[in-house]
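S.K.: quick check, what structure comes out for this input:
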Amino acid sequence: MTFFDPAILQSGQYHDWLLQGFFLSLQLLAASFVLALPLGAALALMRTSQSRALRAIGASVVEGVRNVPLLAHLLFWYFAFPELLPEPVKMALYDSNPEAICATIALALYSGVHMAEDIRSGIRAVPAAQLEAARSLGLGRFASVRLVLMPQAIRIAVPPLLSQTVNLWKDTSVATVIGAAEMMYQAARVETATFRSAEAFTFATLAYLTVSLLISLAAQLYARRFPVRTV
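M.R.: As a prediction, the model looks like this:
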């Protein structure tokens, strides 16, 4: 008898749970990545700024976030952060999907500071002459950074950023501890309802493996298509 036997799955109910968890995990990945990438770029620029104050702030944020376990971040954002909000905002949060929202915030912050280091390495790999040439053409500092520095830095940083994306995808599984109904949560739910742990967790394992391999493949293809050239 297979895991997808209708007699066991009650017309596909448990199958639907696993698919819902898989899609929520993908949504957590996408939402966290969309927030983490600009955060990482901003922190990288702060850490490479000529301003000592900005460098100090950027370094403090990066070191403060990445030296705290992801689990602690999740628990803080889910249990402590809502208590700091005004009552109407807190009620609005609880009326929506607080587990997914708080998980997204924690994942975005945690991944953003790691992406910041990758982007900072990309910025440092861009020859200083590039900015000097942009300034000599009449571009201001902001325009030089936006039009000349960052496009090259991001291109150099794409392979390690994709590696961070793999880590982010795997880290979505930790959201189960605050009750976010992602893939691990739903796998455990199916296991509790059917006692078929092998099938439920095999599905989750293969899903994580498949998406991770696809992202890793994208990183390899990008590295071959756009090899980094030093000047």
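
S.K.: alpha carbons only for contacts and neighbour counts from here, please
M.R.: OK.

S.K.: which parts of stretch 54-72 are buried?
M.R.: Leu54, Arg55, Gly58, Ala59, Val62, Val65, Arg66, Leu70 (16 or more other Cα atoms under 10 Å).

S.K.: secondary structure element for the second one?
M.R.: It stands for Arg55. Element membership for Arg55, per DSSP states H and E: helix 52-66.

S.K.: ok, Asp118 touching Leu161?
M.R.: Yes - assessed by Cα atoms under 8 Å, Asp118 is found in contact with Leu161 at 6.6 Å.

S.K.: buried set for stretch 204-221?
M.R.: Neighbour counts using 16+ other Cα under 10 Å place Ala204, Tyr208, Ser212, Ile215, Ser216, Ala219 of stretch 204-221 among the buried residues.

S.K.: can you tell me the SS state at the residue lying closest to Leu70 once chain neighbours are set aside?
M.R.: Counting by Cα to Cα, 6 or more residues apart in numbering, Tyr110 is the residue found nearest to Leu70 once chain neighbours are left out, at 6.8 Å. At Tyr110, secondary structure determined by DSSP: H, G, I helix; E, B strand; the rest coil is helix.

S.K.: please give the structure of this sequence too, so both can be compared:
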Amino acid sequence: MPQLDFTVLLREDAPQMLVHGIVLMLELTVLAWILAMVLGTLLALVRMGRSRLAQSAVAAWVEYHQNVPMLVQIFLWYFGISTLLPADLQLWINRNGGEFAFATISVGLATSAYMSESLRGGIRAIPASQIEAARALGLTYLQSFRHIIFPQAFRISLPTLINHTVLLFKNTSLAMTIGVAELTYATREIESRSFKTVETYLFATVVYLGISLLIMAAGSAAERKLRFAGR
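M.R.: Next comes the predicted model:
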């Protein structure tokens, strides 16, 4: 029976590659999450407004990003939309980590559609009487959303937002397809040099599983805290 040899992860520059890959993966996750959350909130706000045209535009946005594979969206941004930019800007982006930027944008935009739908479900769960009372007190629509609607909607939709965050984190591995040297990319490079498939991919599996469990644990703790605060 063949013996596993995890020392392959400590040879030559493998540790540096793995650490750099993990750091890049976390940076991509955080930046894409911020983009997804901010844009998802704005989309939910527009979707709950009165403009039929704006509602239709947001609905089309959501349908596109929910029904087109994220890998295709990454390719579209990196190989397609990037070519529409001015030549000088293309050169500057390529010299300054354009792969990372386009991966962040594509993953963040795709996840924003899911975030917006979760928040919209939370908003719809709030009794209309609260919104009417806020307007009766003289609050504008934006003030009502900021101080009354959004805090409650966020607390209600937090479980699904946590799930979407975990999915976003796992989908960052797709960035390797355009050359982003995150954890999966680094793992593949080490495996191709050492031919230690089980050891290298088992390490990546443990890292992805561990961080996913940490995200879910942090989300559960935040959910309990917000539920207590709501009471």
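
S.K.: overlay the chains and give the TM-score.
M.R.: Aligned and superposed, the two chains score 0.92 in TM-score terms (TM-score structural alignment, normalised by the length of structure 1); 228 aligned residues with a Cα RMSD of 2.1 Å.

S.K.: thinking again about what came up before, next step: the buried residues of stretch 204-221 of structure 1 restricted to helices.
M.R.: Taking DSSP state H as the definition of helices, these contribute Ala204, Tyr208, Ser212, Ile215, Ser216, Ala219.

S.K.: and the equivalent of Phe4 of structure 1 over in structure 2, how far is that from Thr187 of structure 2?
M.R.: With TM-score structural alignment defining the correspondence, Phe4 of structure 1 maps onto Thr7 in structure 2. Look at Thr7 of structure 2 and Thr187 of structure 2: by Cα to Cα, to the nearest Å, they are 14 Å apart.

S.K.: out of these two, which sits in the more crowded spot?
M.R.: Neighbours were counted for Thr7 of structure 2 and for Thr187 using other Cα atoms under 10 Å; Thr187 has more, 23 against 9.

S.K.: to which residue of structure 1 is that one aligned?
M.R.: Residue mapping for Thr187 of structure 2 onto structure 1 gives Ala187, with TM-score structural alignment as the criterion.

S.K.: tell me which element that match falls in.
M.R.: Assessed by DSSP H and E, Ala187 of structure 1 sits inside helix 183-194.

S.K.: tell me the contacts of the nearest residue to Val62 of structure 1 once chain neighbours are set aside?
M.R.: Once flanking residues are discounted, Val62 of structure 1 sits nearest to Val113: 5.1 Å by Cα to Cα, 6+ apart. By Cα atoms under 8 Å, 6 or more residues apart in numbering, the contact set of Val113 of structure 1 is Ala36, Leu39, Gly40, Leu43, Val61, Val62, Val65, Arg66.

S.K.: any idea which helix is longest in structure 1?
M.R.: helix 13-47.

S.K.: against which helices or strands is that one packed?
M.R.: Here helix 13-47 of structure 1 touches helix 52-66, helix 98-125, helix 150-171, helix 183-194, helix 197-225, going by 3 or more Cα pairs under 8 Å, 6 or more residues apart in numbering; DSSP states H and E.

S.K.: dump these to CSV, plus distance to Tyr14 of structure 1.
M.R.: Listed next are the helices and strands packed on helix 13-47 of structure 1 as CSV, based on distance: least, Cα to Cα, whole Å:
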stretch, distance to Tyr14 of structure 1
helix 52-66, 36
helix 98-125, 21
helix 150-171, 22
helix 183-194, 6
helix 197-225, 9
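
S.K.: could you tell me how far the match of Thr187 of structure 2 is located from Ala200 of structure 1?
M.R.: In terms of Cα to Cα, Ala187 of structure 1 sits 5 Å off from Ala200 of structure 1.

S.K.: give me the common contacts of the two.
M.R.: Common neighbours of Ala187 of structure 1 and Ala200, using Cα under 8 Å, 6+ apart, are Leu18.

S.K.: pull up the gap between Phe14 of structure 1 and Asp5 of structure 1, please.
M.R.: Let me fix one detail, which is that residue 14 of structure 1 is Tyr and not Phe. 10 Å.
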